[in-house]
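Undergrad: my questions concern the predicted model and sequence given below.
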Amino acid sequence: MKYTVNKFSKFLVLGLVALVLTACPKDDDGMETVNETGEASFTVTGDVNREESGTATHILLENEPGVVQVWWVLMKDASPQTFTLEPSLMTTSGAAEAPKPGTYQIGEALELQDMTFQLIYNHFPDGNFENKTEYSTHFDGEGTLTIHSVEGEWVTASYEVTAHTYDDNFQNIEGTVTIAGSFTSKLIPNN
């Protein structure tokens, strides 16, 4: 597989967005805030075999029209943190918003087709971030995401997806997981 610089830059955008979302919100006095959050639970099979549960929040990352807009869900656990699961919707037309109820494809991030979701699953064995393995749908993964309801700040959904981890050159698949579960997420203001 060969990837153009343009496709690699889109992959880089996803990584930067993930970095932004892992930061904890803080008050003006620097103290960490406690927000009401949603919840998530899912099963991972394949290279990793686990039952996971944790919190779920979502955020809208908006730029100027014509630039990538992102609706991003962050699911994670704590004490120790052993995973993040991050489905996202990227679009270049219109503003980022929670999708309407329905079933959507999860697939490659490189095409940036409207209403195509991508997914990243990070596995941190025993909370060890240095031994992280990232599985994604960026190049080959596939699956579906079903939005059951969107009510105010809350979104309820279920999903089933196959994701892969790649070698350092993103040329060869080195591992595969299948993930199935559900979440109810709360909007976190982007300010």
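TA: Here it is on my side, so go on. Residues are numbered from 1 along each chain as shown.

Undergrad: going forward, measure contacts between C-alpha atoms and count neighbours the same way
TA: Noted.

Undergrad: can you give me the buried ones in stretch 151-164?
TA: Across stretch 151-164, burial judged by 16 or more other CA atoms under 10 Å covers 154-164.

Undergrad: contacts for it next, please.
TA: Here stretch 151-164 makes contact (CA atoms under 8 Å, 6 or more residues apart in numbering) with 38, 98, 106, 119-121, 134-137, 140-150, 173-187.

Undergrad: want to compare, so here's the second one:
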Amino acid sequence: MTDLYAHSRNKAGIKHHLSDHLSSVSKLAGELLADTPLADEAVLAGLLHDLGKYGDLFQARLKGEEKGIDHWSFGAWSAISEYKAIAAALAIEGHHIGLQHLSKNHLSGINPKQLEMNHPLQLRLSETNLDVIKSRLLTDGITPSIKNTLLGNELNSTVSTMLDIRMVFSCLVDADFLDTEAHFNGTSEGKQYRQPGPELEAERAL
């Protein structure tokens, strides 16, 4: 495990290892969409959503030495360029800056090479080289993969597709919140997750 972190120290003085955060969010997001065609993209989105935190500038930001850092676009771009997972890419980006338009122009604009030249939010990428980021991910033993994608290479913006993308987005946001909360509520014994709520009794509600 690398000494690279997702979050600062909690009340027990423990930093949140980035590899643990990515793996945990991936697992939680996948569980929220278990037994649906969207589960694979949710799992991938969890693994990649904070990929840019492997960058040196983000690690400096955790120490209060930097600010104005984009740590999500590397993950969104990897989802598109390597895994053809458009829903995961939009969920990753949307988790940080709000869901954006499903269009070829917008997706191509996530390319880190373009963002380095002209970032729409006037931010800097956390690292200059995506290969450095990916190498650190692999060093942490994380090897993303995906079998089934929602869209593939098709930009099919039907109502049902957009609802599916919002489901992946929603589950990623919830999973990230739960794991981050568990870290900051953690003790010397580890993360402390909130107790699950009561199960939905759909038939009884009807």
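TA: Yep, it's here. Nothing here was measured: the structure is a model prediction, and the numbers come from that model.

Undergrad: work out the TM-score between the chains.
TA: For this chain pair, the superposition-based TM-score is 0.28 by TM-score structural alignment, normalised by the length of structure 1; 105 aligned residues with a CA RMSD of 6.3 Å.

Undergrad: ok, back up a step: among the buried residues of stretch 151-164 of structure 1, which lie within strands?
TA: Using DSSP state E, the subset of those located in strands is 154-164.

Undergrad: so which of those comes closest to Val73 of structure 1?
TA: Nearest to Val73 of structure 1 out of these is Val155 (CA to CA; 9.7 Å).

Undergrad: what's the helix or strand hosting Val43 of structure 2 packed up against?
TA: Using DSSP states H and E, Val43 of structure 2 sits in helix 39-48. If you count contacts as 3 or more CA pairs under 8 Å, 6 or more residues apart in numbering; DSSP states H and E, helix 39-48 of structure 2 packs onto helix 18-32, helix 73-81, helix 86-97, helix 159-184.

Undergrad: now the ones you listed in JSON lines, with distance to Leu44 of structure 2 and mean neighbour count?
TA: Listed next are the helices and strands packed on helix 39-48 of structure 2 as JSON lines, based on distance: least, CA to CA, whole Å; neighbours: other CA atoms under 10 Å:
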{"stretch": "helix 18-32", "distance to Leu44 of structure 2": "7", "mean neighbour count": "22"}
{"stretch": "helix 73-81", "distance to Leu44 of structure 2": "8", "mean neighbour count": "25"}
{"stretch": "helix 86-97", "distance to Leu44 of structure 2": "7", "mean neighbour count": "25"}
{"stretch": "helix 159-184", "distance to Leu44 of structure 2": "10", "mean neighbour count": "19"}
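
Undergrad: quick one: those as JSON lines, columns for distance to Lys113 of structure 2 too.
TA: Output for the helices and strands packed on helix 39-48 of structure 2, formatted as JSON lines (distance: least, CA to CA, whole Å):
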{"stretch": "helix 18-32", "distance to Lys113 of structure 2": "24"}
{"stretch": "helix 73-81", "distance to Lys113 of structure 2": "10"}
{"stretch": "helix 86-97", "distance to Lys113 of structure 2": "16"}
{"stretch": "helix 159-184", "distance to Lys113 of structure 2": "25"}
